[in-house]
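A.B. asks: Predicted model and sequence below, questions to follow.
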Amino acid sequence: MLRTSSPVAIIIPARYGSSRFLGKPLAMITGRTMINRVWSLARAVSGVDEVCVATDDERIADHVRSFGGYVVITPKECTNGTERVLRAAEMLATAPAVVVNLQGDAVLTPPWVIAALTDEMRRDPTVEIATAAVRMDKRSYEALRTAKEHGEVGGTTVTFDRRGNALYFSKSIIPFVRNDGHDNDALPLPVFRHIGLYAYRYETLCRYVSFEPGPLEHSEKLEQLRALEHGIPVRVAEVDYGGRTHWAVDSSDDLKRVEAIIAEEGDLVEA
């Protein structure tokens, strides 16, 4: 197949057979399926040439086609979402220069947060991988700290250098905040919550998937540490949710919380 280069493709990995939440992409959220909502968010990002759902399940594929979405059937052997995204990118008729991995359950991700990553890739051609993070205020920091003290593993933090390149990602809260962080409470906390959203140069994504997981990834169970362990810089774009609430859908119980957030804050984009 003759393939030409186009700037940006957003690929949404969507797996039916999740052990924690079977059929999650097809779950209904305030009258629309989860995958339909995420596809709509991706379509609202400016400067994107292709939006594609990558799945190994015909039920998801048929549903995506029913609302006019573009879908690629990927091998069932894909071990994770990142590998599924690469396989889909390889199957596109037009080879993307930049691939955005937008998780199929990211129903509350504002389009401008996604655009921040594609903008960073355009602004600096040396960036190989970009991801996003939100600075935590004292209230959100205390909530996360309390959750961690009660044994919850959700919530990843990241530290980065003055150029914005990641130093480390962790399920622990980093950096350690001594005496609540500052003598002057007016200063912002240096704690950033990581948003699981990535943009890759196509060639970098190919390299990344070929690498073996290292001890840090095994320990933290964080895929992005594979890049750092193999010497690939990860650019962290600081983003602002503009008053919108960030929430992950990890189980069916999260659906009610997401519906409540949408009822209070409204939809990010029109259906």
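C.D. replies: That came through fine.
A.B. asks: CA atoms for contacts and neighbours, from now on please.
C.D. replies: Noted.
A.B. asks: Check which helix or strand the residue minimising distance to the centre of the chain maps to.
C.D. replies: Averaging the C-alpha coordinates of the chain gives a centre point, and the residue nearest to it by Cα atoms, centre = their mean is residue 197 (2.2 Å). Assessed by DSSP states H and E, residue 197 sits inside strand 192-201.
A.B. asks: For that strand, give me every contacting residue.
C.D. replies: Contact partners of strand 192-201, identified using Cα atoms under 8 Å, 6 or more residues apart in numbering, comprise 97-103, 114, 117-118, 121, 128-136, 155-159, 169.
A.B. asks: next one: stretch 152-165
C.D. replies: Applying Cα under 8 Å, 6+ apart, the set of residues contacting stretch 152-165 is 133, 144, 166-175, 191-195, 233-237.
A.B. asks: Filter these down to the ones in strands?
C.D. replies: 133, 166-170, 192-195, 234-237 (DSSP state E).
A.B. asks: how much space is there between the residue nearest to residue 239 when sequence neighbours are not counted and residue 241?
C.D. replies: Leaving aside its chain neighbours, residue 239 sits nearest to residue 134 (5.5 Å; criterion: Cα to Cα, 6 or more residues apart in numbering). Distance of residue 134 to residue 241, given as Cα to Cα, to the nearest Å: 8 Å.
A.B. asks: Could you do residue 67 as well?
C.D. replies: 27 Å.
A.B. asks: let's bring in a second model and compare:
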Amino acid sequence: MSVLIVIPARYASTRYPGKPLVTLTGASGVAKSLIRRSWDAAMAVEGVDDVVVATDDDRIADAARGFGAKVVMTASTCANGTERCAEALDNLGGDYDIVVNLQGDAPLTPAWFISDLVARLRAQPQADVATPVLRTQGQMLAALLQDRREGRVGGTTAVFGVDGNALYFSKEVIPFTPGTYGLTDPTPVFHHVGVYAYRPAALRAYARWPQGPLEQLEGLEQLRFLERGVPMLCVEVAAKGREFWELNNPEDVLKIETMLQQMGQP
């Protein structure tokens, strides 16, 4: 099965304009743009046939081409990364079996998250869409709750049934848990990792549907599938000692730089 990774990136982010071009300094002291680090994360995944940056902005396109990325220009009317992936697929001719959406704000995504996701979709032909989830430890749960207390929209959380299919995703921390946890204690809260794998037919169908009320309220693109009754398989992935965080707010830059340096990422 051929696999395409698309990195959707837009300049006009509501919460953080110009985010893809923000620089992050790693362990080597070298500053690289967020889009470059996301590209590096995609290129580290084995068994992928093609990787492209999909954008509507010439500044992002020029930066991406500058470090050797393949770029697909997409319309400024794309409402989110999934719509941008659908357009990129059509522009490339659509000759792929699985399309992976690695959002451009997740440079800490380990290669095995994506490999595990693709493997699960291959193993379960009845599934059309899949996404990774990571069980939080006490430290990460505390960070999510702190974001909400301080009025920031931080990471997304997911709840799913015994069959692994998503019940809901939210920018609130769900499910509610009154427990207190040590830094490394496992918790019942799962952090949604901003990666998706789609069958091309499901991706094209998504692009034809209008936004639903839950997608609009939460600002979460994946809810369009749930609102249309399309199951989304949640694939639990293992951290293997790695920390994971997305760049959602300017305050996240220092957090991610610290994580890059602790992991020895250049």
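C.D. replies: Perfect, I can see it now. Model, not experiment: these values are computed from the prediction.
A.B. asks: quick one: the strand holding residue 197 of structure 1 aligns where in structure 2?
C.D. replies: Alignment of strand 192-201 of structure 1 against structure 2: residues 190-199, by TM-score structural alignment.
A.B. asks: where does residue 207 of structure 1 land in three-state SS?
C.D. replies: When classified by DSSP: H, G, I helix; E, B strand; the rest coil, residue 207 of structure 1 comes out as helix.
A.B. asks: That one - how many residues pack around it?
C.D. replies: 13 (other Cα atoms under 10 Å).
A.B. asks: Residue 242 of structure 1 too?
C.D. replies: Count around residue 242 of structure 1 with other Cα under 10 Å applied: 9.
A.B. asks: Can you tell me the SS state at it?
C.D. replies: Under three-state DSSP, residue 242 of structure 1 comes out as coil.
A.B. asks: For residue 139 of structure 2, see how far away the counterpart of residue 245 of structure 1 in structure 2 is.
C.D. replies: Under the alignment (TM-score structural alignment), residue 245 of structure 1 pairs with residue 243 of structure 2. As judged by Cα to Cα, residue 243 of structure 2 and residue 139 of structure 2 stand 10 Å apart.
A.B. asks: residues bridging contact with the two, i.e. touching both?
C.D. replies: In contact with both residue 243 of structure 2 and residue 139: no residue, using Cα under 8 Å, 6+ apart.
A.B. asks: OK, contacts around the match of residue 245 of structure 1?
C.D. replies: 108, 259.
A.B. asks: Apply 10 Å and report the result again.
C.D. replies: Residues in contact with residue 243 of structure 2 (Cα atoms under 10 Å, 6 or more residues apart in numbering) are 108-110, 140, 256, 259-260, 262-263.
A.B. asks: State the helix or strand in which it lies.
C.D. replies: Going by DSSP H and E, residue 243 of structure 2 is not part of any helix or strand.
A.B. asks: what does residue 113 of structure 1 give?
C.D. replies: helix 111-123.
A.B. asks: Can you list the buried residues in that helix?
C.D. replies: 111-121 (16 or more other Cα atoms under 10 Å).
A.B. asks: Quickly note the distance from residue 35 of structure 2 to residue 143 of structure 2.
C.D. replies: From residue 35 of structure 2 over to residue 143 of structure 2 (counting by Cα to Cα), the distance is 24 Å.
A.B. asks: Which of these two has more residues huddled nearby?
C.D. replies: residue 35 (28 against 14).
A.B. asks: In three-state terms, label that one for me.
C.D. replies: Applying three-state DSSP: residue 35 of structure 2 is helix.
A.B. asks: Quick one: map it onto structure 1.
C.D. replies: Checking TM-score structural alignment: residue 35 of structure 2 goes with residue 35.
A.B. asks: just residue 57 of structure 2 next, same as before
C.D. replies: By TM-score structural alignment, residue 57 of structure 2 lines up with residue 57.
A.B. asks: what residue of structure 2 matches up with residue 264 of structure 1?
C.D. replies: So residue 264 of structure 1 corresponds to residue 262, using TM-score structural alignment.
A.B. asks: Give me the neighbour count for the aligned residue in structure 1 for residue 162 of structure 2.
C.D. replies: With TM-score structural alignment defining the correspondence, residue 162 of structure 2 maps onto residue 162 in structure 1. Residue 162 of structure 1 has 6 neighbours, counted by other Cα under 10 Å.
A.B. asks: And residue 162 of structure 1, how close does it get to residue 7 of structure 1?
C.D. replies: 27 Å.
A.B. asks: And residue 25 of structure 1, by the same measure?
C.D. replies: Taking Cα to Cα, one finds residue 25 of structure 1 at 27 Å from residue 7 of structure 1.
A.B. asks: Looking at those two, which is more packed in?
C.D. replies: residue 25 (24 against 17).
A.B. asks: re the thing from before, who touches the match of residue 35 of structure 2 in this structure?
C.D. replies: Taking Cα under 10 Å, 6+ apart, one finds 12-14, 24-29, 41, 53, 60, 63-64, 69, 103-107 in contact with residue 35 of structure 1.
A.B. asks: Give me the subset of these lying in helices.
C.D. replies: The helices, defined by DSSP state H, take in 41, 60, 63-64 from the contacts of residue 35 of structure 1.
A.B. asks: Let me have the ones in strands among the contacts of stretch 152-165 of structure 1 in JSON lines, adding distance to residue 81 of structure 1 and neighbour count as columns.
C.D. replies: Formatted as JSON lines, these follow (distance: Cα to Cα, whole Å; neighbours: other Cα atoms under 10 Å):
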{"residue": "133", "distance to residue 81 of structure 1": "20", "neighbour count": "22"}
{"residue": "166", "distance to residue 81 of structure 1": "21", "neighbour count": "21"}
{"residue": "167", "distance to residue 81 of structure 1": "23", "neighbour count": "15"}
{"residue": "168", "distance to residue 81 of structure 1": "21", "neighbour count": "18"}
{"residue": "169", "distance to residue 81 of structure 1": "19", "neighbour count": "24"}
{"residue": "170", "distance to residue 81 of structure 1": "20", "neighbour count": "21"}
{"residue": "192", "distance to residue 81 of structure 1": "24", "neighbour count": "24"}
{"residue": "193", "distance to residue 81 of structure 1": "21", "neighbour count": "24"}
{"residue": "194", "distance to residue 81 of structure 1": "17", "neighbour count": "22"}
{"residue": "195", "distance to residue 81 of structure 1": "15", "neighbour count": "23"}
{"residue": "234", "distance to residue 81 of structure 1": "18", "neighbour count": "25"}
{"residue": "235", "distance to residue 81 of structure 1": "20", "neighbour count": "25"}
{"residue": "236", "distance to residue 81 of structure 1": "20", "neighbour count": "27"}
{"residue": "237", "distance to residue 81 of structure 1": "21", "neighbour count": "22"}
